[in-house]
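>>> I'd like to go over a predicted model; first the sequence, then the structure.
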Amino acid sequence: MKLYYTPGACSLSPHIVALEAGIDLSLEKVDGKAKRTAGGEDFWQINPKGYVPVLELDNGERLTEGPAIVQYLADLKPESGLAPANGTLARYRLQEMLGYINSELHKTYSPLFKPDTPEQTRAERKDYLRRRYALLEDVLARQPFLLGDRFTAADAYLFTVTNWAKHVDVDLSEFTALGAFQQRVGERPAVQAALVAEGLKKAG
């Protein structure tokens, strides 16, 4: 399987999940602005949506949208515990959390990366993010991971989007449990390996 990714983008989440599950993926870097792959392909032809991640399966089919991809990968290795079994309430809790991160955090960050976003809009988005993070702070103050004592695909997603805060001047220092979570997840071997592979940190 092949993962189309942009360093540090939301595609980092399925990259982490694959490594946590012990799934071998080939990586194809995508220039998000030029919409070209490292191999010179037109990315619009690969994903008409125009954004990563894209998971290309061995049969040539392509799966898009991070929350769907991480669940697909986790289900390939159910023993990894990265996603609870389908049909259980715990699985719906995972989907609930993936949906919250996707709609309330991920998409709220998007305008902050655009240089032409008005300052008033930036301030509103930052305030909105802090209010949405407050709920997660309460969760993480009670337990080490979003769904309890075990790392899941939701944690990979939260870690990925929260890493963006420092790049767009979002101050999350008031959320101490969240800060501890970021450090804890960032120290996981699979997370370290993903960061090195994407050129986001040096090996060793």
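Sure thing, it's come through.
>>> rest of the way, CA atoms for contacts and neighbours
OK.
>>> quick one: the strands in the protein?
Ranges of strands in the chain, per DSSP state E, are 2-5, 26-31, 36-37, 54-56, 62-64.
>>> now those as CSV including distance to Ser13 and mean neighbour count?
Shown next, in CSV, are the strands of the chain (distance: least, Cα to Cα, whole Å; neighbours: other Cα atoms under 10 Å):
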stretch, distance to Ser13, mean neighbour count
strand 2-5, 10, 22
strand 26-31, 13, 16
strand 36-37, 19, 18
strand 54-56, 12, 23
strand 62-64, 13, 16
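>>> Presented hereafter is structure B, for comparison with structure A:
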Amino acid sequence: MRSVPVWLMVCLGVIFSAGAPARADSEPCQSAELFAADTPPFELPADETIAHNGASVTGSTPLDGVFWSPQLQRATVERSREFHLCADDGALHTAAEALRRQFGQQAVLTFAYLPQNAPAANAVIIDVPLVDAARFRDALAADPAARSRLRGGSVTIPDHTLVLVAGNDDREVARRVVGEAGGDWDAAYIAYGRSELVE
């Protein structure tokens, strides 16, 4: 669904990756993304947990997750990971909840790709190439609306692509913070779907 694969938003909101979501060989794939904090060893056990809960992992991308902490009143950066999945809505939620419980995470963010005008579509996922994580952190911290509405984003470690998951009503906030972070909105790839923060 994305030409190049958000950020995990700990509160809400969070890639361009080296590879786009793939389709399963034997059946149609409902492409989706799952974002979680990554504390090694994490990737392989997480793959197993996701598979055991009805979703298929087609790949993953390491991220620098940038999050605004209301408690600390500052933006923090932590290693995160985006899992590219084939999963229906039920399996996506179940897998996210299982990961959250198993690894003691505050929240796990999911995004299921849908047509733009689908009734369930409530968000967009935005990939912006060549954005520095530190510069995005500073832009987020300096923008009160972005802090409260987006609350974070991710930058892919392989190719420095900013990933934002934003509500349908927050696209202008996303556009502004992308510019403040030095990103080129005209180069952004935008896809539509449904996001859920599983807490």
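Here it is on my side, so go on. Everything numeric in this text was worked out from a predicted model, so none of it was measured.
>>> List the TM-score for the superposed pair.
Once the chains are laid over each other, their TM-score by TM-score structural alignment, normalised by the length of structure 2 reads 0.27; 95 aligned residues with a Cα RMSD of 5.5 Å.
>>> rewinding a little: pipe the strands of structure 1 into CSV and attach distance to Arg132 of structure 1 per row.
Converted to CSV, those look like this (distance: least, Cα to Cα, whole Å):
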stretch, distance to Arg132 of structure 1
strand 2-5, 26
strand 26-31, 30
strand 36-37, 34
strand 54-56, 27
strand 62-64, 25
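>>> Out of these, which gets nearest to Leu178 of structure 1?
With Cα to Cα, the closest approach to Leu178 of structure 1 among those belongs to strand 2-5: 25.5 Å.
>>> So which elements touch the closest one?
Under the contact criterion of 3 or more Cα pairs under 8 Å, 6 or more residues apart in numbering; DSSP states H and E, strand 2-5 of structure 1 touches strand 26-31, strand 54-56.
>>> and those strands as CSV, adding distance to Arg142 of structure 1?
Compiled in CSV, those are given as follows (distance: least, Cα to Cα, whole Å):
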stretch, distance to Arg142 of structure 1
strand 26-31, 36
strand 54-56, 34
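>>> just so I know, which of the ones you listed lies nearest Ala177 of structure 1?
strand 54-56 (31.6 Å).
>>> Glu137 of structure 1: which of the helices and strands packed on strand 2-5 of structure 1 is closest?
Per Cα to Cα, nearest to Glu137 of structure 1 of those: strand 54-56, 30.2 Å.
>>> helices or strands next to the closest one in the packing?
Under the contact rule (3+ Cα pairs under 8 Å, 6+ apart), strand 54-56 of structure 1 is packed against strand 2-5, strand 62-64.
>>> Now the longest helix seen in structure 2: buried residues?
Counting by DSSP state H, the longest helix found in structure 2 is helix 89-102. For helix 89-102 of structure 2, burial by neighbour count (16 or more other Cα atoms under 10 Å) applies to 91-100.
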